[in-house]
Each structure stands twice: as structure tokens, then as C-alpha cells.
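J.: any chance you could fold what I've pasted below:
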Amino acid sequence: MTTPAGQPASTERVCFELRVRPELLDEYVARHRSVPPAMLREIAASGRRNYTIFLRPDGLLVGYFETDDLAASEDYLARSPVATAWERDSARFFADLEGRPDQGLTKLRQVFQLEEQLESEGVHDD
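T.: As a prediction, this is how the structure comes out:
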């Protein structure tokens, strides 16, 4: 079964925030212009899709991804030598963070999703 947006019914949307140190913003952005292919493959292999990062000029980072099993995704990345190295090298960019960024992020609660409400109300885009 899929949702109206074409996602598997079990898809979990994960939105999170972190704080990038203002003095490292340019370097952080540059680092993400060309993420190493091995790291890109590990993110995909962990089951994360539609992974997107947004960054405000003051350093507020908001990230989003979809996955069918968040615990399995987190476990996969925690055991990955490639992800471990990337996270170790990335940790210095973040303020008020203990541990790896992928484990110390602040998960945001979803309060609205258009397609879910359209479906629950029987509203169709004809």
C-alpha cells in the first residue's frame, strides 16, 4: 500500500535540527557540495531517502529524510566505518552537541502533513 504521495505506507518522515558554528558555515556548506560517493552510498544503504539539509545564515540547520525503519537506519550508520569517519570529521562543525551528529540531533515532531489530511478528509485532486 502507498500513500497519495506515492510513499510506502510505513514511511517515517524524520525532521531534525542542529546548530552549525557560525564561524564554520562556509566550510560546512563547501563540505556538502561534494559528499564522498562512499558516504552517499552508506546513507542510501541505511534506508534513508529524500535526505535534505537546509541551513539558515545564523547556523540553524534543519534536515529531513524518509525511512521505513529509523532504528535499523541508525544502527546501520552507527556500525558503518565510512559513516563513523564522516561523523567524526563533521562533529567540529556543530555547537552544543555531544557525540556524533547523526546521534545527537534534535528530532522535531510532525504536526501537519498535507497528503495525510487530504486522504483522511476524502479530498481528491481531480
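
J.: going forward, measure contacts between C-alpha atoms and count neighbours the same way
T.: OK.

J.: list the contacts of the residue lying closest to Gln103 once chain neighbours are set aside.
T.: Among residues not flanking Gln103 along the chain, Glu74 sits closest, at 7.8 Å (C-alpha to C-alpha, 6 or more residues apart in numbering). Under the criterion of C-alpha atoms under 8 Å, 6 or more residues apart in numbering, the neighbours of Glu74 are Ser46, Asp102, Gln103.

J.: to compare against the first, here's another:
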Amino acid sequence: MQRVCFLLRVRPERLIEYRARHTAVWPEMLAALTASGWHNYSLFLREDGLLVGYLETPDFDAARAAMAATDVNARWQAEMADFFEDLDGRGPDEEMRPLTEVFHLA
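T.: Below you'll find the predicted structure:
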């Protein structure tokens, strides 16, 4: 199982709304994530907008590709894009660059 951690930055003026959106993630989005191989997926948000994402998956590239092929992901990404800084016209899912794991306590 691959452990994946990534960073994004939420616009400070959108933090409250970003949190609210994630209290009611669309059921079809949750189902698509699960079906695409995203497991133990968590998002952590710091008060300055730093967002840390963590997930486990057998193959991150395959999990991303599976999500990219869904209509619900396209709709979710379109709605969420304005919440983030520094996307340069890309979607949040395209900016998820995994950090290199340097230690893991098993």
C-alpha cells in the first residue's frame, strides 16, 4: 500500500467555506473515491490555509487516473478550484504532488 501526503494552500478568506464544504461531501464523490482506490483519506487544514492531505492506495497514479475519468470528480474540482492559491489554471487534483516519505514507524 502506498502512503501519499501532499500540500495545497487554501485562500485564507475561504477557509470557513472550505471547511463547510467538507462537512457535506457529495455521496457520489465519496463513492467514486472509494471505488478508485483512495483509502484512509484525510485532509488537515491549518489556520493560515496550509492544507495537508493524506491517503493510502495500492497505486497513486492509477487512483488519480480513475478519479479523473469520473464526471463527479470534474464537477467537484470545478467547484473547489477557486478555494486554492497558486493553481496556475490547473485543478486542485492536478496540483497534488506527493511529498517524499523519509520515515515511517511501522
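
J.: what TM-score do we get after superposing?
T.: TM-score of the superposed chains, computed with TM-score structural alignment, normalised by the length of structure 2, equals 0.96; 105 aligned residues with a C-alpha RMSD of 0.8 Å.

J.: before we move on, back to that, need the contacts of Glu74 of structure 1 in CSV (columns: distance to Val35 of structure 1).
T.: Listed next are the contacts of Glu74 of structure 1 as CSV, based on distance: C-alpha to C-alpha, whole Å:
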residue, distance to Val35 of structure 1
Ser46, 16
Asp102, 15
Gln103, 19
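
J.: what's the local residue count around Ala85 of structure 1?
T.: Ala85 of structure 1 has 11 neighbours, counted by other C-alpha atoms under 10 Å.

J.: what is the aligned counterpart of it in structure 2?
T.: Aligned counterpart of Ala85 of structure 1 in structure 2: Arg75 (TM-score structural alignment).

J.: could you point out which element follows whichever strand or helix holds Trp86 of structure 1?
T.: Here Trp86 of structure 1, judged by DSSP states H and E, is contained in helix 81-90. Sequence order places helix 101-104 as the next helix or strand after helix 81-90 of structure 1, per DSSP H and E.
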